[in-house]
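> Following is a predicted model, sequence given first.
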Amino acid sequence: MTAKKRIGILTSGGDCAGLNAVIRAVVHRAVLTYGWQVVGLKEGTQGFLHRPVAYQALDLRMVDGNMMRMGGTILGTTNRGDPFAYPMADGTLKDRSDEIIGGYRELGLDALIGIGGDGSFAILRKLAQKGGLNLVGIPKTIDNDLGLTEVSVGYDTAVGVAVEALDRLQPTAASHQRVMVLEVMGRDAGHIALAAGIAGGADVILIPEIQYTIESIAAKIKQVRATGRNFALVVVSEAVKTLDGGGAMKEYQGGEKRYGGIGAYIGDKIAEATGAETRVTVLGHVQRGSMPSPRDRLIASAFGVHAVDLIAEGQFDRMVAWSNREVISVPIADAIARYACVEADGPLVKTARGLGISLGD
């Protein structure tokens, strides 16, 4: 356990708040407790594809307390380029997995800590199985949709940003007698919308897990008016579908399609049904780039320390997780197999209904 090791760490997938706090915790635990060396791979698995490998040696001087306050990731990240079907300049796809495994060997790593979501873990685990790499995972996703962990790094900050947006929208909504629609991220899960809507005093929360009708939304807004209040707040998750069952998508350069536009769609439908003046705000990547909340810093630090301890214990192919107020570890395969969407009869849904919030159904 005390033999000097060299471990790698990388951030993969979309960025979020708290990644730097994880890196800091890993370096502190590895160096101060075990006397190990830590190297950070640049731009996720992309760093392994460079020759020489693109990495940064990490020491205590680089990871001071200020690092916990920083959003993003000092190592860079990527959510493109599956190494088993890597897009080449000529338009073909190439299996470059052996190059990544070779990069791991070139650095002389004893283990690799991957910070990512389900997509990143699926790729990293496939690489680890093919190349015999010692892998430990740390969950991060603002969507909070990874299985077997109650919370992932980045989620709390994303919710906080959305709540702050509602706090700022409320007075301007009241001043102009408007319905304010806030579109938030969350991929295919409604965790951010639900939590932020409850904490931010929303009147309507729309999430992909619960089907809505415009009639139900309009009835809630009319009910709000009947109480004498001249404004309403609506939160909608980006993955909520249009009335015809399609997703609101935007196509970007290269043909990539991503969620976008459901807020404007809902805003128009509300205006048509109620005659209310509506305004739409789309938070987008503002939820990713913020300074991490205290809770995200704590979760990130706990995960980072525990991940290093797993390496010391020789426990690999596992992901650290938060459960019942403690850090545990679970098989990575089980975590990515259990997609954690909002449960329609879960505690926060019941809380929202108990508060009189409409979920559109």
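Perfect, thanks for sending it. Small disclaimer: the values here were computed from a predicted structure and weren't measured.

> Going by C-alpha atoms from here, please, whenever you check contacts or count neighbours.
Will do.

> what's the distance between P292 and V305?
Counting by CA to CA, to the nearest Å, the gap from P292 to V305 is 18 Å.

> Settle it for me: which of these two has more neighbours?
For P292 against V305, the residue with the higher neighbour count under other CA atoms under 10 Å is P292, and the figures read 30 against 22.

> From the chain's centroid, how far away is the longest helix belonging to the chain?
What stands out as the longest helix in the chain, according to DSSP state H, is helix 155-176. Between the centre of helix 155-176 and the centre of its host chain there is 19 Å, according to CA atoms, centre = their mean, to the nearest Å.

> any residues touching it, and which ones?
Under the criterion CA atoms under 8 Å, 6 or more residues apart in numbering, residues 17, 140-144, 179-180, 182, 184, 192-193, 195-197, 199-202, 230-233, 283, 286-288, 290-293, 295-296 lie in contact with helix 155-176.

> And here is the other one:
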Amino acid sequence: MIKRIGILTSGGDCAGLNAVLRAVVLHATSNKGWEVLGLRQGTAGLMARPVEAELLDPYAMSSVLLRQGGTVLGTTNRGDPFAFPMADGHLLDRSEEVIEGYRQLGLDALIGIGGDGSFRILRRLAQQGGLNLVGIPKTIDNDLGLTEISIGHDTAVWIATEALDRLQPTAASHDRVMVLEVMGRDAGHIALSAGIAGGADAILIPEIPYSMERVAQKIDDIKRQGRNFALVIVAEAVTTEHGEPVTVTHVGGKATYGGIGHYVSDRLATLTGAETRVTVLGHLQRGAPPDPRDRVIAQAFGVHAVDLIDAGKFDRMVAWQNRRVIDVPILEAIERYQAVDPDGTLVQTARGLGISFGD
């Protein structure tokens, strides 16, 4: 008999998380008669003592949450509980603290909203502690397997497309090549979709090796045809032509992707003589209000996750396939990583439109 469930967001934030939260609370409380506890800062909230959690009031779940970006529960993409960094620099296994936090709250099940990294940790915790886990996929990269869409991706693509829309007039006004760097940790889905939607002339993604000479040739061809501007979109995980990742090291020594846009811009300026400019979207792709599709998918996922718990179906992830919500084993979703298919429909569409991948 389910009486109380918990919900947490884990990993990077994105648009649509609050819409999931609202759907879970409304369905679980109004239609199932359960209590829903929101866990603060992902697994970090379960490690805290006292556990950082709050009873979520369905009457506070107004439509305002549908429009709100980020996550009102907070999230974390640091501090793996199986190798938690301590103040003195050593790593400590704190997984049992997370499991004990779940038990202290008297939870009958847990809904985890995350990507592949979060699901690996949450599933391992569930297997170790006998926790009842249901997963909801969210990642702007859209690289989780067995689901056609993950929460946050559609909004990120929309923002990148809008950026190209805004860059085009200023590019034409000044005879420039505009380079847009977008997120994409390992996969180029954002760059590919936004590049097609925003009329990019070249799309550079990690899945397709490229040559700057080929991209430069595309820019020169455009100029010879009489157009005075060009748009190039590049995913942050794209390496240099020599296979070297371009990263930025932050205070504390952590390195993240960033800077490939400037590399591409400088090389194009050298090879073509064109005036180039770079725009790096960064976290703008994460922080916006969700677009309509993300709101709809998020709420469909939230309702189905509650129904899975009610049916006693755990170790499952909700997914979107063939215009409907289904559920799949979490492990299979993690293992079937979904990068861009170089021979897939969208790549072929882009090629058909004359867009260069630099190959």
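Yes, it's here. In this text, all values refer to a predicted model and were calculated from it rather than measured experimentally.

> Now that we have the contacts of helix 155-176 of the first structure, which of them are buried?
Among the contacts of helix 155-176 of the first structure, those that count as buried by neighbour count (16 or more other CA atoms under 10 Å) are 17, 140-144, 179-180, 182, 184, 192-193, 195-197, 199-202, 230-233, 283, 287-288, 290-293, 296.

> Quick check: helices, which of these are part of them?
Secondary structure from DSSP H places I192, A193, A195, A196, G197, A199, D296 of those in helices.

> follow-up on the earlier one: what range does the longest helix of the first structure cover in the second structure?
Taking TM-score structural alignment as the measure, the second structure aligns residues 153-174 with helix 155-176 of the first structure.

> Could you pull up the average distance between the matching stretch and the first structure after superposition?
For stretch 153-174 of the second structure, the mean distance to aligned residues of the first structure following superposition is 0.3 Å (mean CA distance after the TM-score superposition for the first structure).

> Buried residues in that stretch, which are they?
Buried residues in stretch 153-174 of the second structure, counted by 16+ other CA under 10 Å: 153-161, 163-165, 167-168, 171-172.

> Kindly report the same for stretch 24-36 of the second structure.
Buried positions in stretch 24-36 of the second structure, judged by neighbour count with 16+ other CA under 10 Å: V24, V25, L26, H27, A28, T29, W34, E35, V36.

> So which of these are in helices?
With helices taken from DSSP H, the overlap with those comprises V24, V25, L26.

> I221 of the first structure pairs with which position in the second structure?
Taking TM-score structural alignment for the superposition, I221 of the first structure sits opposite I219 in the second structure.

> looking at it, A109 of the second structure is touching G135, isn't it?
No - proximity of A109 of the second structure to G135 does not meet the contact threshold set by CA atoms under 8 Å, at 11.0 Å.

> Who has more neighbours out of the two?
When neighbours are counted by other CA under 10 Å, A109 of the second structure and G135 differ, and G135 comes out ahead with 29 against 24.

> The aligned partner of that one in the first structure: what's it in contact with?
Alignment note: G135 of the second structure maps to G137 in the first structure; criterion TM-score structural alignment. With CA under 8 Å, 6+ apart as the criterion, the residues that contact G137 of the first structure are I113, G114, I115, G116, F121, A307, D317, R318, M319, V320, I332.

> Nice, that's everything, thank you.
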